[in-house]
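*Asks:* what would the 3D arrangement of this be:
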Amino acid sequence: MLEANGNSSTVDKAYERVSQQPGPAASSPSGCLSSLSPPDNALNENLQCQAYDWTLESMTQIPTWLATDDFDINALNAAIIASTNLPALLQNSATMGPISDPLLQTGESLPNGTEKFEDIICRHWFTHPEAPGTEHGLPDRESRATVDEPYRQGLTERLQYRVPTDPLPSTDFLWVRRIRVLRSHQSTCEIEREEIERDPEGAWTKWVAKEEQRRLVAGLAILDSEFADLFLSEPYMRRPSLRSSISDDEIWTAPTAADWSRSLTRQLSSHVRSDSMAKQNSFKEYFALEEIAGSVCDARMSDDYSALPSQQSVLEKFYCNNITQRSSSVGPDNFCLRALWHVTFLSSLVDYDRLELAVGREGHEESQRHVCYARAWANSRDGWRCVVHAVLTFRCLESMPIAKEPPIHAPRSLHRAILVLYCYLQFKDIADHTDVTRNAFDFPELSHAGINCERILAEVNGPGMWGPKPMHSSMLCHFIELLRRFGHWGLARQQAAMWEVVVADEGMYSSLYTNMEFNMNSTFAPPAAATYPELYALASQNPKLSFLEKAWWTHYAYWDNDIIATGIITFLAHEILYFARCIPWIIADALPTLFHRFKIQDKKAPPSAKEQWSCVKYILAIHFIVEMPMIVLFHPMMELFGLKYALPFPDLKTLAIQITIFFFVEDTYHYWLHRAFHWGPLYRAIHRVHHQYAAPFGLTAEYASPWETMLLGLGTIGPPLVLGYFTGEVHLMTVLAWVALRQFQAIDAHSGYDFPWSLRRIFPLWGGSDWHDDHHRYFRGNYSSSFKHWDVLMGTVAGPRGKKMRQE
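*Replies:* Model (predicted):
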């Protein structure tokens, strides 16, 4: 057929490209054994087997030299049809439930020599079905063993001379060529105006017959293009001039000869496209978009990557002219042009072939050669861009009425969207996907459509620490479920069954390999029984993570529950840092001979051990009864307000700026609330507990009533939540650092000691222990927590200093 169509040079180029591919055996981009290999080598290789298997599988494309005079074409066609059915394993998939390999159903660890995960994917890939051939007209199994070497040699000699000449018979493309319907001029130009006026009925009948031929050929070209794109091969019927031969829908859908005559005459006179065709998506536009898709495919096949940006510009122009201008009131999208446009744009951004190879289309060894490409793509801006297009493709196809027949490109489009989403979830780096700026989501082809790309990507990544794993992604499951329900085609069901195998077996392998090779760029679940040291060792494989980031990842991976992990790390950090910071002041009170000279209220004795123990018991009760429930609820609040907790940590500059803001906001809140607490009824009901000790010591920083603990705690947690809600740039690590510093400030302010190196001597605006001690000594004034400015401005400075300032 290639020779008959004048494509022999294409074959040579394709063979040259295939033969240069790495690996032990060159393979075609479709994932099947190449049909373009030299016939003598391929034949000798196939005939050297002792028991030649005549079963024709879809992985074996039929070379042209097999079409001999005595070859049984009916048997060949029957074998090809049989090979397109699902294997016996999938025949019971009426419900299309998850399919798993029998080996994985045991739940036992995999022994040495067991088939690798990618090899199982290779066996179940939809282009590699393991269906038996019909064997009609072929040697039976008993006679196969009698095929000896002389027979093979004779067969080689008979077939070899037919290589360059014989086409494969009975092809639609040869039929199209023979009936001579591929003329490039438009059918409307063949109808004379005088003929329309003289015999409109006859002219209409003649025009309709020619237009039907052209639309039939356009449909065949679309079918050919779909097959070529699906199997990543070159099409046979690429004719750029064919689109101009298709008439507008207004003329084609004219119900009578008179309507047709008026429409055609108006078009011939004005040469302006009528607005009435906007009532539905034009078949002509559909074919034009398929031509653009073919051009992108050509650029990929010829490795002409410099042509891809220009094709993207063509696609953007097509979107503006043919899709954006159509409102929802003009009718349904009969050809799903939006979905086709998105998946065509996807093909200009990513190499589908290499993604399929990375997933395991051709087995484990070939997969390892392309994992690096998939990983780099998933963590790039193009990766995020592709995911947005994949989700939009799904939404376009999901909105189709259930009773409507989907267009032929629908299964292929959704299959590509699933491939992109799966590879993104599988290969994205957990340490990078949140460290992006808003400008990173400004994709030019979507900027004018009002699409919130950042929100779509957030839906894909989910609220988890590293985003959902492929087997846990509800969005990916919805993609596969929609593909399974597409129309009546076996192709869509076969692709859906294949993806169910991929997702289900990926989950089983992640649980069976307890000593699996784990990579931080993978979204496989860590082994459930792994310990902290084992998980930390896994995290150490990522050189980009610091010590704290490795420990952070280890903690969340160990618990595998973000609410529990956040609650534990927050509560433990609060308890450990609080009592650890109190230890130096307990030691200072226990050694008065060394530190008494730095005591502010030196006339009073230091607290006894009994007083300190009583204070500790009360504070622990407040922490466990009041603060711990609030900490458990902090993670849902954090997600509600948009705080981050995934890696990486924020940089030091961002950390310092945000904590400074928190200090000033909390100080303002604390000043006015604390001042209100000293109003009689509130003081007796809430604040009196905190003033039980007129000479405070470090442990009394959080010695307060439950209501005071909750209200003042709101001033600590509120600023990060509010800032995170409006900016989306506040990290949990920033909150923990801020709470730790706020605890240190409160404990130091209640310590009762003023050293020469205290912060207030370096930073005059800082209040410190000297400032807050006057509040406990005189019971009024100095209401601020960290700074002095509010008390100075409002005239509420306590003690002799305040009296002196008021007199001045």
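*Asks:* rest of the way, CA atoms for contacts and neighbours
*Replies:* OK.
*Asks:* by contact count, what packs against the host helix or strand of Asn41?
*Replies:* Following DSSP states H and E, one finds Asn41 within helix 39-47. Judged by 3 or more C-alpha pairs under 8 Å, 6 or more residues apart in numbering; DSSP states H and E, the packing partners of helix 39-47 are helix 149-160.
*Asks:* report the buried residues of the helix it packs on.
*Replies:* Applying a neighbour-count criterion of 16 or more other C-alpha atoms under 10 Å, the buried positions in helix 149-160 are 152, 156, 159.
*Asks:* same thing with stretch 428-443?
*Replies:* Buried, per 16+ other C-alpha under 10 Å, within stretch 428-443: 428-434, 441, 443.
*Asks:* what of stretch 230-249?
*Replies:* 230-235, 237, 242-243, 245-249.
*Asks:* residues making contact with that stretch?
*Replies:* 28-31, 127, 173, 182-188, 211, 214-215, 218, 221, 224-225, 227-228, 277, 282-284, 287-288, 291, 294, 298, 301, 353, 412 (C-alpha atoms under 8 Å, 6 or more residues apart in numbering).
*Asks:* start and end of it, how far apart?
*Replies:* 28 Å (C-alpha to C-alpha, to the nearest Å).
*Asks:* check the offset of it from the chain's centre.
*Replies:* On the basis of C-alpha atoms, centre = their mean, to the nearest Å, stretch 230-249 sits 32 Å off its chain's mean C-alpha point.
*Asks:* give me the buried positions along the longest helix along the chain.
*Replies:* Ranked by residue count under DSSP state H, the longest helix found in the chain is helix 200-230. Buried residues in helix 200-230, counted by 16+ other C-alpha under 10 Å: 200-201, 203-204, 207, 210-211, 213-215, 217-218, 220-230.
*Asks:* would you do the same for the sequence below? I want to compare the two.
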Amino acid sequence: MGSPSSSFVQIAYGMAQWARRDGMFTTGQEQPSNFFQSHEELDTAWNSWARLEEKKRAAMGLYIHDAQLASLFHHDPNLRHGAIQLSAAASNELFSAPSAAQWADLMRTHPPQSYLQEHIHFSQPQDLQQHPLPIEIGCAHSRLSCYVTLHGIEAAVAESGRTYHVLPNQQIFDKFRDALTCWYHAYGKTSSPNSPDIFCLMILWHKIFMSLLVDFDSLERAIGRDGSVQAAFAQEYVSTWASSIEAKRCIMHASLINDHLAAMRVDAEPAIHVPGCTFSAAIAWYCYTKFGVADNHAPDCNENLDFPETKALGIRSGQQLFELCGATRPKPTVMGAGPLRGLTDMLNKLGHWDTSKRFAGILGLLLHGDTEGHLLDYS
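*Replies:* The predicted structure follows:
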């Protein structure tokens, strides 16, 4: 019998194959004519457009599902996210139009169709570093499209094939850092404070940044996912990482995930990626406090902790890291790390996802000192 991981991957692969045969991954959207001879023609055009839009949104759901499985089980995605041939989804207002006449009125002012691939920064031929091009902000009307493009960056990170047992290739790191920063300037920064972020996009944004700074597969092996022998092998890498500036940068993002979770409404339904992102943030904090040099969190004269992405957020990361670690020089203990406790508590409260309860159980074992055996079980 295969592992739970292989079973999920096989199911996802089968779904992707079915969707390819049905042509779902090449669904564009023709702009209907604004002139209709009769009500029957208008109704026909509306129904045809709606069927294509539903098909496109189903394909987007498969891209999200594929990226989530790749992140959860640490394997390459099945779909080619960087070459996505879907056009951006329509705005919710247009998609929810109650009549053909209202749909036609909204279509006259709706932005022209564009492909999602065009909205990912590293797909552009110009190298403008951390400045988005006008084409990149073209799907701001659709939060679902913003969600899929962010997953496209996440999948590209997984496809990059980088190993984290050596220092990251700076050119590759800069490529994805710029893409994430441009995404934030195009979409994350422009979201309305009065409009709830139903897709929890900034939580995913921080998690993708973290995946550029640490190998989560190694962190999970170090805490006992594959048994004590594999844990001993992984702990060499994790101990080196936990004493690095990359670790400080990583737990900065982990703490910001905790802040976003704390700001969520009590009655909010978290997006599907939130439990996994919360667990990853907690594991990063645990490994940072458990391994490495005890007094390594405090900045010294050779360290610059004002990271570009936190500058874009208006955060002084050096000061915040100092405060997060208790304003004392030694690292906090596992039980003394406030964000770690907060992330663990949050997993017990995250909606009805059974996965979050399982993740919370794993963290409970870690916090109470049981790090032997096979801790992680996604089945």
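*Asks:* and the TM-score between them?
*Replies:* Once superposed, chain against chain, the TM-score is 0.80 (TM-score structural alignment, normalised by the length of structure 2); 345 aligned residues with a C-alpha RMSD of 3.2 Å.
*Asks:* rewinding a little: I'd like the buried residues of stretch 230-249 of structure 1 as a markdown table, with distance to Ile196 of structure 1 and secondary structure appended.
*Replies:* What follows is the buried residues of stretch 230-249 of structure 1, written out as a markdown table (distance: C-alpha to C-alpha, whole Å; DSSP: H, G, I helix; E, B strand; the rest coil):
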| residue | distance to Ile196 of structure 1 | secondary structure |
| --- | --- | --- |
| Leu230 | 44 | helix |
| Phe231 | 46 | coil |
| Leu232 | 46 | coil |
| Ser233 | 44 | coil |
| Glu234 | 42 | coil |
| Pro235 | 38 | coil |
| Met237 | 33 | coil |
| Leu242 | 24 | helix |
| Arg243 | 24 | helix |
| Ser245 | 19 | helix |
| Ile246 | 19 | coil |
| Ser247 | 16 | coil |
| Asp248 | 18 | coil |
| Asp249 | 19 | helix |
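*Asks:* returning to that earlier point: the longest helix of structure 1 vs structure 2, mean deviation?
*Replies:* Helix 200-230 of structure 1, aligned to structure 2 and superposed, deviates on average by 1.1 Å (mean C-alpha distance after the TM-score superposition for structure 1).
*Asks:* structure 2: matching residues for that helix?
*Replies:* Aligned by TM-score structural alignment, helix 200-230 of structure 1 falls on residues 42-72 of structure 2.
*Asks:* distance from that stretch to the middle of the chain?
*Replies:* Counting by C-alpha atoms, centre = their mean, stretch 42-72 of structure 2 comes out at 19 Å from the chain centroid.
*Asks:* corresponding residue for Ser87 of structure 2 in structure 1?
*Replies:* Under the alignment (TM-score structural alignment), Ser87 of structure 2 maps onto Ser244.
*Asks:* ok, now how distant is its match from Gln325 of structure 1?
*Replies:* Relative to Gln325 of structure 1, Ser244 of structure 1 is positioned 22 Å away (C-alpha to C-alpha).
*Asks:* now, the contacts of stretch 230-249 of structure 1 that are in helices?
*Replies:* Those of the contacts of stretch 230-249 of structure 1 lying in helices (DSSP H): 173, 211, 214-215, 218, 221, 224-225, 227-228, 283-284, 287-288, 291, 294, 298, 301, 353, 412.
*Asks:* any idea which helix or strand carries Arg806 of structure 1?
*Replies:* helix 799-807.
*Asks:* what is the distance between that helix and the centre of its chain?
*Replies:* 64 Å.
*Asks:* with stretch 285-303 of structure 2 instead?
*Replies:* Distance, centroid of stretch 285-303 of structure 2 to centroid of chain: 25 Å (C-alpha atoms, centre = their mean).
*Asks:* what's it in contact with?
*Replies:* 219, 235, 238-245, 247-248, 251, 254, 305, 318, 321-322, 325, 329-334, 337, 339-340.
*Asks:* buried among these? Make that a ChimeraX selection.
*Replies:* The buried residues among the contacts of stretch 285-303 of structure 2 can be selected in ChimeraX (16+ other C-alpha under 10 Å) with this line:
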select :219,235,238,239,241,242,243,244,245,247,248,251,254,305,318,321,322,325,331,332,334,337,339,340
